[in-house]
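Peer 1: what follows is a protein structure lacking sequence information:
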């Protein structure tokens, strides 16, 4: 059985990903920062709960010890960013965004690599965003070019680059990132135009790829995306 860990799995896309992967036969660890909410979510779906705060080294280390073995890591946990005018953006405003959305991915990935390296088919899926695509941000035809999320976009662009570098440095792994699209969740106060099932589609697909699957790519539910 494939053992999978999903960060930020108590709600939204993380919760739906856990639901679909459990239905597909995965043994799913549902990680959440808040113990009460995480345990409730795991009980509802029949997953296994592990407390994990992606910004805290001790919390991540404790999660590694609890999980013990791993085949698939889904770095889903993230926080939405402010849309302050660029002239108002300071390092102090950007730092919390990077701490969770980029450094959190690197912290969790680094900690779980020893477990993943023991797997016959190690997979990492990083939940990114089209707002982190340099191509889409500069394409007048893309909605991403009409939004100016300096802090959030910069952090997600970092996730994209980290994904490419992990894929190159870990050739036996399948490492990809996905854009879930504008999905109706708490993340955007349920203003998204996609259902949570549609938002989780690419995550679920890439979490189940085999050794001959793509690596070092950027995808959404329709296929490949430009960097």
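Peer 2: Cool, got the structure. From a predicted model like this one, the values you see are computed outputs, not experimental measurements. Numbering: from 1, shown residues only.

Peer 1: from now on I want contacts and neighbour counts done on CA atoms only, so please keep to that.
Peer 2: OK.

Peer 1: which outside residues touch the helix or strand encompassing residue 39?
Peer 2: Secondary-structure element containing residue 39, defined by DSSP states H and E: helix 35-45. Helix 35-45 is contacted by residues 9-11, 15, 18-19, 22, 30-32, 48-51 when judged by Cα atoms under 8 Å, 6 or more residues apart in numbering.

Peer 1: use this one as the comparison:
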């Protein structure tokens, strides 16, 4: 049975991803900063018939928490097949380049960018033991420099000096990571679930959680000949879903 760790999975898109991957027969580690909240979520899922899901405490901004989670998965599984870096924060809004403080920007980067790097580096050892390891970095269309430079883009006016730039940095990291792992059977991609109505954005956005999660899973459970180092977006009106960087 393949195993997957999803950070920030106790609600919204992360939680629905955990449910759907469990239904597909994967063993799911439901990452949560607060273990008790995570356990409560899993207990509710168990009552609904979901199996092969366990809560695991992981705060992506705390190295000790990441290492402890890694040790648990290593002892229970011996490897990790899939890492979905889903944990993210938007930060206080609005965020403009003229007045948003360094502290506020850094807080967003600590989770959305540095947190992803910390978790990925910690779990690489276990991922390398998998036959077909996958790393999916959950990003946003707001991280596309190309689209943000186009006044005709429908979200052109949605600028954020913390959140948007942290996702642009995450996209850049994905490219480098995919390159550094290109000689191994990894598939590493940035996946934007689209502008989805969730708790994260106070239920704004035209997209549904089902559509968002289906898109994430489609570009995570991939074949050996699938692309790596790509940026896929559920908001792109194209069959491939490939987004400009």
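Peer 2: The structure has been received and is ready for your questions. Only a predicted model underlies this, so the values are computations on that prediction, with no experimental measurement involved.

Peer 1: what would you report as the TM-score here?
Peer 2: The TM-score (TM-score structural alignment, normalised by the length of structure 1) is 0.96; 227 aligned residues with a Cα RMSD of 1.2 Å.

Peer 1: JSON lines for the contacts of helix 35-45 of structure 1, including distance to residue 117 of structure 1, neighbour count and secondary structure?
Peer 2: JSON lines is the format used below for the contacts of helix 35-45 of structure 1 (distance: Cα to Cα, whole Å; neighbours: other Cα atoms under 10 Å; DSSP: H, G, I helix; E, B strand; the rest coil):
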{"residue": "9", "distance to residue 117 of structure 1": "23", "neighbour count": "30", "secondary structure": "coil"}
{"residue": "10", "distance to residue 117 of structure 1": "26", "neighbour count": "26", "secondary structure": "coil"}
{"residue": "11", "distance to residue 117 of structure 1": "28", "neighbour count": "18", "secondary structure": "coil"}
{"residue": "15", "distance to residue 117 of structure 1": "26", "neighbour count": "23", "secondary structure": "helix"}
{"residue": "18", "distance to residue 117 of structure 1": "22", "neighbour count": "31", "secondary structure": "helix"}
{"residue": "19", "distance to residue 117 of structure 1": "25", "neighbour count": "24", "secondary structure": "helix"}
{"residue": "22", "distance to residue 117 of structure 1": "23", "neighbour count": "19", "secondary structure": "helix"}
{"residue": "30", "distance to residue 117 of structure 1": "20", "neighbour count": "29", "secondary structure": "strand"}
{"residue": "31", "distance to residue 117 of structure 1": "20", "neighbour count": "30", "secondary structure": "strand"}
{"residue": "32", "distance to residue 117 of structure 1": "23", "neighbour count": "26", "secondary structure": "strand"}
{"residue": "48", "distance to residue 117 of structure 1": "22", "neighbour count": "17", "secondary structure": "strand"}
{"residue": "49", "distance to residue 117 of structure 1": "22", "neighbour count": "26", "secondary structure": "strand"}
{"residue": "50", "distance to residue 117 of structure 1": "20", "neighbour count": "27", "secondary structure": "strand"}
{"residue": "51", "distance to residue 117 of structure 1": "22", "neighbour count": "22", "secondary structure": "strand"}
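
Peer 1: which of those sits closest to residue 128 of structure 1?
Peer 2: The shortest gap between residue 128 of structure 1 and any of those belongs to residue 9, at 15.4 Å (Cα to Cα).

Peer 1: can you find the partner of the closest one in structure 2?
Peer 2: Alignment note (TM-score structural alignment): residue 9 of structure 1 maps to residue 9 of structure 2.

Peer 1: ok, that match touching residue 28?
Peer 2: No: between residue 9 of structure 2 and residue 28 there is no contact under Cα atoms under 8 Å: 10.0 Å.
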